[in-house]
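> Here you go, sequence then predicted model.
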Amino acid sequence: MRMRFSRRSIIDPLELQELISTGVEVRLIDASWGSQPVYPYKHIHNAVTFDIDAVADVNNPLPHMLPDENTFADSVGIMGINNQDTIVVYDQHGIHLAASRVWWMFRFFGHKEVYVLNGGLPYWEHLGLPVNDLPVVFDKSEYKALLRSDLVADGKEVLQALDNEKIDVIDVRSADRFLGMAPEPRVGMRSGHMPNSKNQFFVDLMDQSTLGLKSEEELEQILSPYKNTSRLIASCGSGVTACVFALGMYDIYEKDVAVYDGSWSEWGQESSDFPVAL
């Protein structure tokens, strides 16, 4: 049975704590990425870890590209997660490194009940809610991945979409990077953006006091220009923070957003033939 929360794609820490305290079965995932993990000495309830660099196509030279269905299913099965579980994903930075990416990955592979803990571990602790360092062990489960190809885009599709008035390509990097005024953090990358793409910095969707998504009213003011677009494709540096835009659009409008998995790590390569504008 589908659980009902106050928002579509996120769950408030107090809502989650109520579920935990009343014994409702919820599976938590710590998806922290990009810094030294704190999971070994503090995590929420029964959380397991999910590494986007490990649950990935490790043979692809691009960073943390989507794995195939079998790899994802096997990896999630080892975590003891099944298709019927209600999943709540969080990270130690808030929602962007990389809880939103893991939320999108589960949706891409067909999971129905998956949410992001709004504000992640920092806001959870700010509210004085409990953490622990207890080992978490679940029996292996059988997970079946059901791929949703509409939620991902490759470079070829993006190139065609840039000349299609019914499709918006949204670049969520900072304005300085979008305009080529700031260097890219990865070596061997050109500066600038995809011609005809639009810039919507992912940080603008976040409440800096909680590190979660802004209120529904605030998000609607920001995201309303995109609500009637036939197809949205989000891009970023490497397919991680683009998922914050996807999270926001689904939260406010229940609208699906495809993520360009290669993002600027593919498009912006100096050896790439993809066009770049400044």
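On my side now, so go ahead. Note that this is a predicted model, so its numbers are computed, not measured.

> Going by C-alpha atoms from here, please, whenever you check contacts or count neighbours.
Fine.

> Residue 110: neighbouring residues, count only.
When neighbours are counted by other C-alpha atoms under 10 Å, residue 110 registers 16.

> Show the contacting residues for it.
Contacts for residue 110 (C-alpha atoms under 8 Å, 6 or more residues apart in numbering) come out as 145, 146, 147, 148.

> Presented hereafter is structure B, for comparison with structure A:
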Amino acid sequence: MTDYRLVVSPQWLSEHLDDPQIVIVDCRFSLADTELGPLQYQTSHIQGSHYLDLNDDLSSPVGKHGGRHPLPNPVELAKKLAAIGINSQETLVVAYDDSRFAFASRLWWLLRYLGHDKVALLDGGWKSWLSAGYPVTDALAMPKQGKFLPEVRSHFVVDIDTVKDRKDLPEVVLVDSRESDRYRGEREPIDPIAGHIPSAVNYPWQDVTDEVSRVLPVTEQKRRWSGLENAQEIMVYCGSGVTACVNLLSLEMAGIHTGKLYAGSWSDWCSYS
């Protein structure tokens, strides 16, 4: 049984496709081929869904520091959210991808970061929607103007100085969300330096879902984080602040609300080396 405050089933979404208070967002993306996500959307998507691109919409331009996917400008993102019909604190946003929440969870986190809690992920993502036989289309969603006023929750995010200052405190836990071989420094396919931030513990983001992108039960999410319930602060990072959001979702499902995103993540950390 999933936590439906954070995740909705394909059946539930199919029954609410015509609800004017719901906006569906396609977040499919490929780090290896940045044109693939938009092309997939143009070819076929959930009826009525809009598309937001990881690089163009959910990140700001890359600089010398700050990581490979710096957080977008809140005002600019708010304009884009309003332009697809999202109203602050009113619209339920349902996000999906085909990558075990890797990119949809970035939008989930960003909306909450901007003060909008009414956001859920589609359990199983695009593939579960297809396998259930629900409607798809190549027709672009009609624009509908909303009103989105960002109320930035600055305490949701930490920077490199905060990580350095707090990571070794007894009440703080630093979580590396990457695959275990990248955490151990045995493989590094993207960043120039392999390894992990000293004192970080490894909780791979893929463990939040099963092999077909269905989120694991709340009981399993709680089991994952058993022992960290009393941490006053859990700082979470990955390669560039994207898949770490899957672990932040898992923490929320487990009832642990102390998670914060190190937005620059490993790509920011190693840029100073």
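Sure thing, it's come through. These numbers come from a predicted model, not from an experiment.

> Would you give the TM-score for this superposition?
Here the superposed chains carry a TM-score of 0.90, computed using TM-score structural alignment, normalised by the length of structure 2; 262 aligned residues with a C-alpha RMSD of 1.8 Å.

> Give me the buried entries from the contacts of residue 110 of structure 1.
Burial by neighbour count, 16 or more other C-alpha atoms under 10 Å: within the contacts of residue 110 of structure 1 this picks out 145, 147.

> Just the endpoints, please. Distance across stretch 187-197 of structure 2?
Between the opening and closing residues of stretch 187-197 of structure 2 lies a distance of 15 Å (C-alpha to C-alpha, to the nearest Å).

> can you pull the buried residues of that stretch?
By neighbour count with 16+ other C-alpha under 10 Å, stretch 187-197 of structure 2 contains the buried residues 191, 193, 194, 195, 196, 197.

> Could you verify my assumption that residue 186 of structure 2 touches residue 179?
No - between residue 186 of structure 2 and residue 179 there is no contact, the gap being 10.4 Å when judged by C-alpha atoms under 8 Å.

> Just want to know which of the two has more residues nearby.
Ranked by neighbour count (other C-alpha under 10 Å), residue 186 of structure 2 and residue 179 place residue 179 first, with 17 against 10.

> Show me what that one lines up with in structure 1.
Correspondence of residue 179 of structure 2 to structure 1, assessed by TM-score structural alignment: residue 174.

> same deal with residue 194 of structure 2?
So residue 194 of structure 2 corresponds to residue 191, using TM-score structural alignment.

> and the closest residue to that match other than its chain neighbours, helix, strand or coil?
In space, and not counting its chain neighbours, residue 191 of structure 1 is closest to residue 180: 4.6 Å by C-alpha to C-alpha, 6 or more residues apart in numbering. Under DSSP: H, G, I helix; E, B strand; the rest coil, residue 180 of structure 1 falls in the coil class.

> residues near residue 180 of structure 1, how many?
When neighbours are counted by other C-alpha under 10 Å, residue 180 of structure 1 registers 17.

> pretty sure it is touching residue 174, no?
No - counting by C-alpha under 8 Å, residue 180 of structure 1 stays clear of residue 174, with 10.0 Å between them.

> Pull the contacting residues for the counterpart of residue 134 of structure 1 in structure 2.
When structure 2 is aligned by TM-score structural alignment, residue 134 of structure 1 is paired with residue 139. Contacts here follow C-alpha under 8 Å, 6+ apart; on that basis residue 139 of structure 2 touches 42, 47.

> Quick check: the gap between residue 139 of structure 2 and residue 44 of structure 2.
With distances taken as C-alpha to C-alpha, residue 139 of structure 2 is found 8 Å from residue 44 of structure 2.

> go on, residue 104 of structure 2?
Relative to residue 44 of structure 2, and taking C-alpha to C-alpha, residue 104 of structure 2 is found at 17 Å.

> In terms of neighbours, single out the busier of the two.
When neighbours are counted by other C-alpha under 10 Å, residue 104 of structure 2 and residue 44 differ, and residue 104 comes out ahead with 31 against 14.

> The one helix or strand residue 174 of structure 2 maps to vs structure 1, mean deviation?
When secondary structure is defined using DSSP states H and E, the element that contains residue 174 of structure 2 is strand 172-176. On superposition with structure 1, the mean distance recorded for strand 172-176 of structure 2 (mean C-alpha distance after the TM-score superposition for structure 1) is 0.6 Å.

> follow-up on the earlier one: just to check, the match of residue 194 of structure 2 is in contact with residue 268?
Yes - here residue 191 of structure 1 reaches residue 268: they are 7.1 Å apart, a contact under C-alpha under 8 Å.

> Can you show me the strands along structure 2?
7-8, 22-26, 45-46, 50-51, 92-96, 119-122, 136-137, 157-158, 172-176, 201-202, 233-237, 259-262 (DSSP state E).

> just checking, what packs against the last one?
Judged by 3 or more C-alpha pairs under 8 Å, 6 or more residues apart in numbering; DSSP states H and E, strand 259-262 of structure 2 is in contact with strand 157-158, strand 233-237, helix 244-253.

> now for those, which one comes closest to residue 91 of structure 2?
Each of these has some distance to residue 91 of structure 2 by C-alpha to C-alpha; the shortest is helix 244-253, at 19.5 Å.

> how about that closest one, aligned to which bit of structure 1?
Under TM-score structural alignment, helix 244-253 of structure 2 corresponds to residues 242-251 of structure 1.

> mean offset of the matching stretch relative to structure 2 (after superposition)
Overall, stretch 242-251 of structure 1 averages 0.7 Å from its counterpart (mean C-alpha distance after the TM-score superposition for structure 1).

> if I pick residue 199 of structure 2, what's in contact with it?
The neighbourhood of residue 199 of structure 2, defined by C-alpha under 8 Å, 6+ apart, consists of 167, 168, 174.

> Now restrict those to buried residues only.
167, 174.

> out of the contacts of residue 199 of structure 2, who's nearest residue 123 of structure 2?
The closest of the contacts of residue 199 of structure 2 to residue 123 of structure 2 turns out to be residue 174 (C-alpha to C-alpha; 27.3 Å).

> Pretty sure residue 235 is one of the things that closest one touches, is it not?
Yes - under the contact definition of C-alpha under 8 Å, residue 174 of structure 2 touches residue 235, with a separation of 4.8 Å.

> Mutual contacts of the two, please.
Counting by C-alpha under 8 Å, 6+ apart, the residues touching both residue 174 of structure 2 and residue 235 are residue 167.
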